[in-house]
Each structure stands twice: as structure tokens, then as C-alpha cells.
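Enquirer: below are the sequence and a predicted model for it; my questions follow.
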Amino acid sequence: MPATAQSYRQRRRRRTNRLLAVAAGAVTAGALAAAALPGTASAGEAGRGHGGHEPGRYQDVQLLSFNDLHGNLEPPAGSSGRVTEVQPDGTTKTVDAGGVEYLATHLRQARKGNPYSITAAGGDMVGASPLLSGLFHDEPTIEALNKLDLDVTSVGNHEFDEGARELARLQNGGCHPTEGCYTDKEFEGADFPYLAANVLDEKTGKPVLAPYWVWKNNGVKVGFIGVTLEGTPDIVSAEGVKGLSFKDEVETINKYAKVLQGQGVKSIVALIHEGGFPASTSYNYDCDSPGAGDGISGPIVDIAKNVTPQVDALVTGHTHNAYVCTIDDPAGKPRMVTSAASFGRLYTDTTLTYDRWTGDIARTAVKSANHVVTRDVPKAPDMTSLIDRWNTLAAPIGNRPIGYISGDIGNTGTESPLGDLIADAQLAYGKELDPETDLALMNSGGIRAPLTYAAKAGEDDGVVTYAEGFTVQPFANTVNLQDFTGAQVIQVLKEQVSGSNAEAPKILQVSSGLTYTLDLTKTGADRVVTDSIRLNGAAIDPAATYRVATNSFLAGGGDGFPTLGQGTNDVVGADDLKALEQYLTANSSATAPIAPPAADRITIVG
């Protein structure tokens, strides 16, 4: 059963080393009825106290933040577990980073000597998670975040992968509705509030979770407003966002900033699950340095320029990039905008100088920097224990070999080797369902990690385990077959670079036999050269019918491909991970591993 506001408070009180979030009551009817409304945190009750002397006018408040953890409790593998660092001489190097055992140590060390410390997150804490967390519907990650002393987070789009009811369970606790309890103890839920100010119940018109939350410590008050990107329905399955509406980020933040101001809370931080693209991939790039020009681009820039000056800092996410930039607010005053990459590889340490006379942040004194979650510090024992406990439950499933590879199979680039492999796997599975299946299309965003050749504990080089396959494709999408005309197939390829994908193209991964040219010297849909599109060497016939395999997310028109939502003669198969597993098992062995595909199906011009 969902936890009540009272039991939410009781869970918080049991944690003697963190702040108490005081919930005010229920938010909406239905699945999220028991979620906590805006509350406050009191250090006097929970132990992050203050000294015995009379406080002065200015008080530094430490804001530690991170985003897009995606259930990566163990150190991420390959490039997903590295960050790029600019050296003093201008060169760069890569640093291994991430793992919740190390993240906990870094955060705890950072808090030392900072009695006024808040830890916040920018969404996507769960969803698209590795098997260790995803197999258990991310209960392990919520448990880890509780131990990390996370105070508050916004929702991200992936918090809705399994729908609003499952998000309510992660917030409030209770056993999984179909799988039950995984251990002898009932899941208690999050000890921190999820904020979802711009996610409304279509029936009630009210936020499905708390829109804001207030932290208090010895007279210092800092309010947090949490939103996710308005375009969430375009990148989450239709079932996951059923019954919900997603409102404009700026309008929502500005609305609740006024509410907080009316309550006497003048220091405000927005937690926004939307982000930008820095001019450099190095985490410590100074995008405000002289000569940097426009150090950051993307949706967060317009958001930052239009969010009310009443908001003092923006913690962002979604794009998995690292940046610490200032962007002028509508009054022309610089305001800090941060993001800590993804997968727990970085955390941001921001100093907010609070003016006790005005109750506001002295914006000129705000400073911020990203820090690497290096793996050269001691592991946090409680996190090691947590990982070991859940790994014991997952090991019989996760350690099972499902295939063999002869080298790393990456998932980067316009066309990736792993994208080709997955598309081929779905084509092969589609042909099992219907021998008339002609081609398969796979969205790049559904490929969450590379397949790495190097051995992990308990396996040999080149072995692909079920856990690794799960990390690559964790969404449990089904493989669907649909009929399309040739004209529709051509239109789908053009939708990669037009419509909602015009500014940020989403290139589909294609199965063997489908080839075409992408001309980057052109604009819009013209970037896909129609005359170049071939299937097994023959031009696509606009009037002919083609049987196409996709995952269920694309089959619903997701990722800005409305034409894929117009197919006919639907057949729904098993989940996409099963298709990958079957393909690897059938086409590889220890003596004949699969080689990385050449990724030569899309010809790039320009």
C-alpha cells in the first residue's frame, strides 16, 4: 500500500544523519494520492546542526548535486565509466569515474565542515538501469539514494518508464504489484521527495507529485522546484505517460517561484530535467572563460534566459553532459547553470551565499565546480554491502552467458556497430514471427551501453552475459511487426532529420540490407537522399508493402517518428532483449565469436 504522509515523515526521522522532510498531505487522487506535498527540512531535528554562536549576516550553503544516475550502482563499464579532463597545458586525459561506493565516499567527504549542506538531483535517478537495479524495478537504487542522504530530486523522463503508479511506489514504498517483495522486508520507498511541478494528472489538473520543497536550517530557507522536460511524452512509451500532461518548464517554474516568494522563501533553486550541450566534452571546461563564446547551447539556454530572476540557480540534466556555466537571467544578471554528466561519474559542489537580512542568495558570491567521482578513494562499506546483497539475488540470472564477441562493440556515432547488431537481431527475430519481414529499425536512444570485450569478475574475455545484455537494452520493449508502404518507409527515414528532429537529428540504426546516403550539406528532410535508399540493392518502391520490425516504443510513434505509429497488420512479439539474446546465442560461440559490425550501411556526406 502507498505510504501516508505520516509514514513518510516517520521514515525520515529514522535517519539521524540527515534532514527531516515534513510532508503536508496528499497531492492527487488515484495512484499518487499518498505522495507528499511540499514540505520543509529542519536540521535541528536531524543533526546537520549549527554552531553555538550567533549567526552572522551571510551564511554559505553547500549544494551538492548530480543527475542521470540511471541506476548505475556499480562502476559503469567502458566509455560510460570515464570522463575527459582538461590539463593545465591544454591537453586532455580520461579518468575512470563512477560507482555508488565511490560517490558515497566523495559526497560524505565533501560535506565535512559544511553544517549547511543540501544534496539534490536533477532527475533520471532510475530507469534504463543495469540489471543489478533494473531487475528489481530500481528498488536497489532508491535504497542507495537513501543511504547517500539525497534530500530532493526532480523527476526525469525515465521516472515514467513504468508509469505513474510505479513512480508512486518508488516514492511511497510497498512491494511490486505483480512480482511481490524481493526480500523479507517490504520496500520502504524514497526518504526524499520527488518533485514534479509540471507533470499534471489530466483528470484533476494537479501535479502528480510535490511541485516544490523547502529546506530549513537555523533560519536559512532554500526552496526547490522540480520539473522535467515538456517533451517527455515524445521519448517515453505512451503507456508510461498515460493520463498525464506535461507543461512548459519556464511557466511552471515561474508560477511556483511566486508561490514560494509568497511563503517568505526567497532563495530558490530549480531542478530541471532538461539540459544543454557545452562547447567542450571536458567536464572542467570553463564555458565562461574569455574567448569561449557561446560556451553552451541547447534547450536549457532558452529556459535559463526566461526563468524568473527570483530563481537563484539551475541544476539540470537529461543530455548527460557536464558543464558549470553562467547564463544571464531576464534581468541580465548572471545565474549559475550546472550539470554533472551522468551515471554518477561527477558531482557538482555549489556554494550559495545566503543573506540572512534579505533571505535571498547573494548572486555575485555564488561559485560552483564539477568534481570527478574518482575510484582512488575508499569504497563506502554500506554501499558495498548493499551491492553485494542485491548481486546475490541477481547473480543466477545475470551471470548466464548469452554470446561471445571478438572485440568491443560500441554504441557511438551516427551509425554504431552495436546499433547494426541490434537491428540485425530484431530482423532475425522478426523473420521467426513472419518470414516476410523485410527490415528492422532501432532507435539509438534505446541502446544504453556498449558491449565490452574485457572480462569482468567471474567471466572470460569476450563473454557476453545476460547482465551485460540487460544493460544494453533495459527497457523491456517488445519487438513489433507492422506493414508500411515504401512511401512511408522513405518518410520515416526523412523524419530522422525533420519535424521535431530537425534541430537534433535522431538517426535510426538499420538492419543489414538497408542502405542510404545522409547528406549533411543539406537541410531538413533533404538530408536523406531519396534516390540512394536501397533494400538488398533494389530501390524502395513507394507503392509496395514492406514488413518492418521495430521496438514497441518506435511502433507507438516515439522519438519524433509519427509515421511509425501508422503501421498496419500489427504482430507483437517478445521483449527486445530476448531477440538480442537469441541472435547472439545462434550466431556466436567461444571459438567463433561475433566481430563488431562495420557500421557501413549509412553513407555520410559533408
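Expert: Noted; the coordinates are in hand.
Enquirer: could you use CA atoms for every contact and neighbour count after this?
Expert: Will do.
Enquirer: distance check, residue 550 against residue 556.
Expert: Going from residue 550 to residue 556 by C-alpha to C-alpha, to the nearest Å gives 10 Å.
Enquirer: then this one, side by side with the first:
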Amino acid sequence: MRRMTAGAATLAVAGALAVAALPAAHAAPERPGAPAAGKPGHGHTVDLQLLAINDFHGALEPPSGSAGRVTHEHEDGSLEDIDAGGVEYLATALREAREGERRTVTVAAGDMVGATPLISGLFHDEPTIEALNQLGMDVVGVGNHEFDEGWRELIRKQEGGCHPEDGCYVEGREFEGADFPFLAANVVHEETGKPILAPYTVLNLKGAKVGFIGVTLEGTANIVTEEGIRGLEFLDEAETINRYTKELRRKGVNAVVALIHEGGYPASRAYNHDCDADGGGLSGPVVDIAERTDAAVDVLITGHTHQPYVCTIPDPAGNDRLVTSAAANGTLFTELNMRYDRRTKDIVRASVEGTNRVVHRDHRKATDLTELVTFWSELAAPVANRPIGWISEDILGRGAGTLESPLGNLIADAQLAHARQLDDAAALALMNPGGIRADLTYAASGDEGDGVVTYGEGFTVQPFSNTVHLIDLSGEQLLAVLREQVSGANEAVPKILQPSEGFSWTLDLTRSGADRVVAESVTVNGQPLDPAATYRVAVNSFLAGGGDGFPTLAEGASPLVGGNDMDVLAEYLAAVSSAESPIAAPPADRITILR
């Protein structure tokens, strides 16, 4: 596929169709025992294969801890965790899946970059874009994390060129940008209403024309830094898809796939669980989107929730339609097989089948991706391999699976300690759970030895380069913040802030809305919360701007800006741990939860 240029993106926004042939590299000899796709026998139909990932988050190296595990459900109902992922294995798995397929396309539903480990994040995610190019990625819908460094940086990732501040990282080696289009149909300039990037693209798969529309969640503005999206508006997902579906059909493209960076929650965490069995189905925001998305859309590839599922949700015409997600971090990919009717120029809905497939680490590694990972790893090594602390056991964050996590508490403690160096009146710290991207694992991920926490491992946990802010909140405002965890934007999917030591409250899940926070239970350093008192509170810069649905935090008075949150964590670990005295996971007992 030719590289998307600024001019090509503009034409696409104006409604022109970007029609391109798939690279010849996607064709390969038929794998033993597999039927040849597109062979005679279907009459007026031909076979199509669609391979999909989502929420890759720059996981070039095999992700550690819970971020690198998927759950398999055996026939007897027992569950088994499997280590998975790593771009060298993902490349091999995708290439093997394409073997024997004449018409195949590889797509992604957002968050390919952003919240990435140091090997990618240190270089503004150029390594991830280069890896996706080598994977044979054809189309990517944007997600919220594509905007972590601002929309102009996203444009650079599309078009290429050295970073405006950091420049090129190796003399004579300029970043060339993505070989695939980023699609952003519902991300528009407020002044013009036009998308910042192409809203859709059309691929001509040996005579089968398929349109792809990409959208991110409408609530993106609530979960990214305001500065990076100033001047942009995020439109309703289903309404946007419906608009461009009609446009595609007017141009004779009846086969349509939606790439939606919003997701749902299946009844089981197992990637191979029968989503539609026993009425389990899917819950969460994507259900409403799917039910409102034009019946002319044939498949919905989704993401954002990091869950694995292949489910059916009825379209507005009452017909079942597949909605899929492949977990996160390149641990799975979804394989969809379907037939394309050359007479109607549409996908035969009844023929669509999907399966989530594990990216096993006993695959052979793709040598070209090994070379790429090695190149960037060696550049990052002087920073990544520096020890910053010592632990005696796993300290779970994202992998805890609980509303309060040991790692969340540890980070909050670190930020409070830093805040008290700036102002000894600091009373407490709060950490957003979405800012904790991984676990600290005891087992060594490299040559550093068990129990050693490296800067690279810490960066994987906190990759956003936020700063620690001190703000004044009244007791009444602080209670409002706690209520915002479970109400307003966070009512359907609560975001429970991680508290520093000495700050506690009770969360009563038998209640609903803001009432789930028991007001009389809130204590600061053992004393009941005083609504009239002023408390000095430490939060990261994202929260201080009202991010994650906490507008009251943006009202904080007397702001004081401290250090980078990753450096704050490193300094804290160095102060409280050593090789001779590693720290254990702090107990997650600051929030009392009633069920």
C-alpha cells in the first residue's frame, strides 16, 4: 500500500476513496492441509480473511506479568493462564495465518501507540510504527492513546519526519511514518467539522472492495490531556459510522467494516469462551454502539477495554453481527473468515466467522522483527537498565484485578512523600488507576536479576510523563472527588482512585451512584473528614486537569508543580528499598468495600 500523504488524507476527508492493493508480501504458499481461499466452488462468492488486533500499546518485547497472559478455558470448564505476546511472535503468527489466503487484510482498532514501554515510549513510539509496517498492517483506527502526545504528533506518525524537539535518533536514519492509514472519522476540528485524518479507506482485495471506517470513543476528551486535543471535537461513534457507511454505499462500496476503539465486557475472561452461550453475552458501552450502527456494516472490530471476545449483537435490522476484541498487548489476534458476493459487492453476513488466536511464545521469532527490536533495545539500554529499586515479591497493579491495588497504593505513597518535600502541609495523594499500566514483577525480565526494578520496568508502569501537582481542596470538594469515582462519567464503569497511606473510606457497592461512597467513613490520618477544612492533595497533572471524569480536581487552588511522576517513583523506591532490604507489596486495605 502506498504511504498516506497529507494530500491523500485531505482527499479522503473530502470523500475520495483511497483504493489500494494489498502488498504482495501478504500472499504466501498454501499451508499444508488448508483449503485454498477463493478457489472455485462458491460460485459468485470469494473468500476473505481479516486479521485484527487492538490495544497493542507498543508491546514490542514480550510483556511481563498479567499484561502478557491470556486465559484458556478447557472443555471441563477449568481455566489455564498462558504466557503470550511479543512482536517477534506476533509477526510469525500473522504471517502463518495469511498463508494460502488470496484475499487477506490486517487491521487494528486503536491504541497501537501511547502507554508504551520504554523501548518505544523513549523514542515517541517510532519503533512501534516501524514494527507495524513490518507486520504488514493495512488499516488502523485511532484510539484515545494515539492522542497522548497531541494530535499534531499523531499526524507526524502518519506522515513521518524527525521529532520536532528530539530530532532523529541515529544520524542518517529518518523516521518515515506509517505505511498504513490512521482513520479518525469522528475526530474533527471544532471550527471546520472536518476529520483530522481520513475517515475511511477502501481496499481492493483482488476485485473485492471493502471499506473500513475508524472511530475512537466519544469520551476520549475525558481521558487524555486537554492540551493535546485543544480545538478538536469527538463525535458520537455510531452516528459517525452511519454517515460514512451511507457515503461508501453511494460510491458502490457495500462491504463495510467498522474499527471502533470502544469495547465491552464478556462474562468470562477466557479468550475462547463461547460469548453467546447461556445468555452470557457482552455488556458495556459497545453494546449500545453496536445496536445503533447501520445494519449495512458487516463486522465491528473493537477495543479499549482490553477484553477478549467474539460475540454476536443484533444490528438495527435484528440480524446477528459479530463484535470482536483481541485483548491487548499483542497477546491475541482475531481471525475472521467470510465470503464476498461479487454480484452484490457485499459480505455474506451469514458466512462471517471469528476466532481469537493466541500469540504463543513457542512460535519461531520473525528475524526481521528481532533485528528491529534489538536495534531500539540497544539504543534504550543505558536508560532502561538502570536499577531504581528492589522488591521481595510481585507488586500488582493492573494485574491485581481489584478496585484497590498494592502498586496503586505504592505510587500514591511515593507521590505523597515527594509532595511533602515540596510542602510539609501535604496531607494525602490520589492516583488514577488508568495511569498504572502494568505490574512490578519479581522475576527478572532481563539480566538484572530477580527482585531488581529497572527504570525501564518502572516506565512500563508509568509511561505518561505526568508531573506531580499539589492543590488545595476543601473537605467538601474532596468528598465530591470521591463521589465522582462512581457517578457522572464514571457511574457505569467506576474509576477508583488509589489512596496514599492514612487516607481511607468505605465503598458500599450495594448502593448506587454517588451514594456508594459512605461520607461518614472518610478519614484523613485517622481523623474524620472536615467539610470546612482545607487539605493539601497531591495528584498527577492529568488528574489535576480534571481528567478521567474528575472535574472537581480541576478546581484545586494554590497549585504547585513538582517532579515527573516516573522520577518520583524511582526516587521513592531508592529511598525505601535496597538489595539487602527489598520491599514487599503494601496491603490493599485502605478502602473498605462492602458488596
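Expert: Perfect, I can see it now. Small disclaimer: the values here were computed from a predicted structure and weren't measured.
Enquirer: when residue 550 and residue 556 of structure 1 are compared, which one has more neighbours?
Expert: Per other C-alpha atoms under 10 Å, whichever of residue 550 of structure 1 and residue 556 has more neighbours is residue 550, with 26 against 22.
Enquirer: can you tell me which residue in structure 2 aligns to that one?
Expert: Superposed on structure 2 with TM-score structural alignment, residue 550 of structure 1 falls opposite residue 539.
Enquirer: show me what contacts that match?
Expert: By C-alpha atoms under 8 Å, 6 or more residues apart in numbering, residue 539 of structure 2 lies in contact with 415, 429-431, 468-471.
Enquirer: is it true that it lies in a strand?
Expert: Yes. Residue 539 of structure 2: assigned to a strand according to DSSP: H, G, I helix; E, B strand; the rest coil.
Enquirer: can you give me the helices in structure 2?
Expert: Per DSSP state H, structure 2 carries helices over the ranges 6-14, 87-98, 118-121, 126-135, 151-159, 237-250, 285-292, 367-384, 406-422, 455-461, 475-484, 541-544, 565-576.
Enquirer: pull out the buried residues from the last one.
Expert: Just to be clear, that refers to helix 565-576 of structure 2. Under the neighbour-count criterion of 16 or more other C-alpha atoms under 10 Å, helix 565-576 of structure 2 has 565-573 buried.
Enquirer: for those, give me a markdown table that also has distance to residue 337 of structure 2.
Expert: As requested, these are exported to a markdown table (distance: C-alpha to C-alpha, whole Å):
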| residue | distance to residue 337 of structure 2 |
| --- | --- |
| 565 | 45 |
| 566 | 43 |
| 567 | 47 |
| 568 | 48 |
| 569 | 46 |
| 570 | 47 |
| 571 | 51 |
| 572 | 51 |
| 573 | 49 |
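Enquirer: which of the residues you listed sits closest to residue 452 of structure 2?
Expert: Using C-alpha to C-alpha, residue 573 comes nearest to residue 452 of structure 2 of these, at 10.7 Å.
Enquirer: trace the closest one over to structure 1, please.
Expert: In structure 1, residue 573 of structure 2 lines up with residue 584, judged by TM-score structural alignment.
Enquirer: ok, its match to residue 520 of structure 1 distance?
Expert: From residue 584 of structure 1 over to residue 520 of structure 1 the distance is 34 Å, taken as C-alpha to C-alpha.
Enquirer: what does residue 326 of structure 1 give?
Expert: Residue 326 of structure 1 sits 32 Å away from residue 520 of structure 1, taking C-alpha to C-alpha as the criterion.
Enquirer: list the contacts of residue 516 of structure 2.
Expert: Residues near residue 516 of structure 2 by C-alpha under 8 Å, 6+ apart: 483, 486, 507-510.
Enquirer: counterpart of it in structure 1?
Expert: Residue pairing (TM-score structural alignment): residue 516 of structure 2 is matched to residue 527 of structure 1.
Enquirer: for residue 323 of structure 2, same thing?
Expert: Alignment note (TM-score structural alignment): residue 323 of structure 2 maps to residue 337 of structure 1.
Enquirer: for its match, what are its contacts?
Expert: Contact partners of residue 337 of structure 1, counting by C-alpha under 8 Å, 6+ apart, are 304, 313-316, 323-327.
Enquirer: would you map the strands across the stretch 451-595 of structure 2?
Expert: Using DSSP state E, counting those that start in this stretch, the strands of the stretch 451-595 of structure 2 run over 452-454, 467-474, 498-499, 503-508, 517-524, 527-528, 534-540, 557-564, 591-594.
Enquirer: okay, those in a markdown table with distance to residue 133 of structure 2 next?
Expert: What follows is the strands of the stretch 451-595 of structure 2, written out as a markdown table (distance: least, C-alpha to C-alpha, whole Å):
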| stretch | distance to residue 133 of structure 2 |
| --- | --- |
| strand 452-454 | 29 |
| strand 467-474 | 33 |
| strand 498-499 | 38 |
| strand 503-508 | 46 |
| strand 517-524 | 47 |
| strand 527-528 | 56 |
| strand 534-540 | 34 |
| strand 557-564 | 32 |
| strand 591-594 | 45 |
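Enquirer: pick the most deeply packed of those.
Expert: Ranked by mean neighbour count under mean count of other C-alpha atoms under 10 Å, the strands of the stretch 451-595 of structure 2 are led by strand 498-499, which reaches a mean of 27.
Enquirer: which helices and strands does that one pack with?
Expert: helix 406-422, strand 426-431 (3 or more C-alpha pairs under 8 Å, 6 or more residues apart in numbering; DSSP states H and E).
Enquirer: what sits against the nearest residue in space to residue 22 of structure 2 that is not next to it in sequence?
Expert: Excluding the flanking residues, the one nearest residue 22 of structure 2 by C-alpha to C-alpha, 6 or more residues apart in numbering is residue 1, at 5.9 Å. By C-alpha under 8 Å, 6+ apart, the contact list for residue 1 of structure 2 reads 20-23, 138, 179-180.
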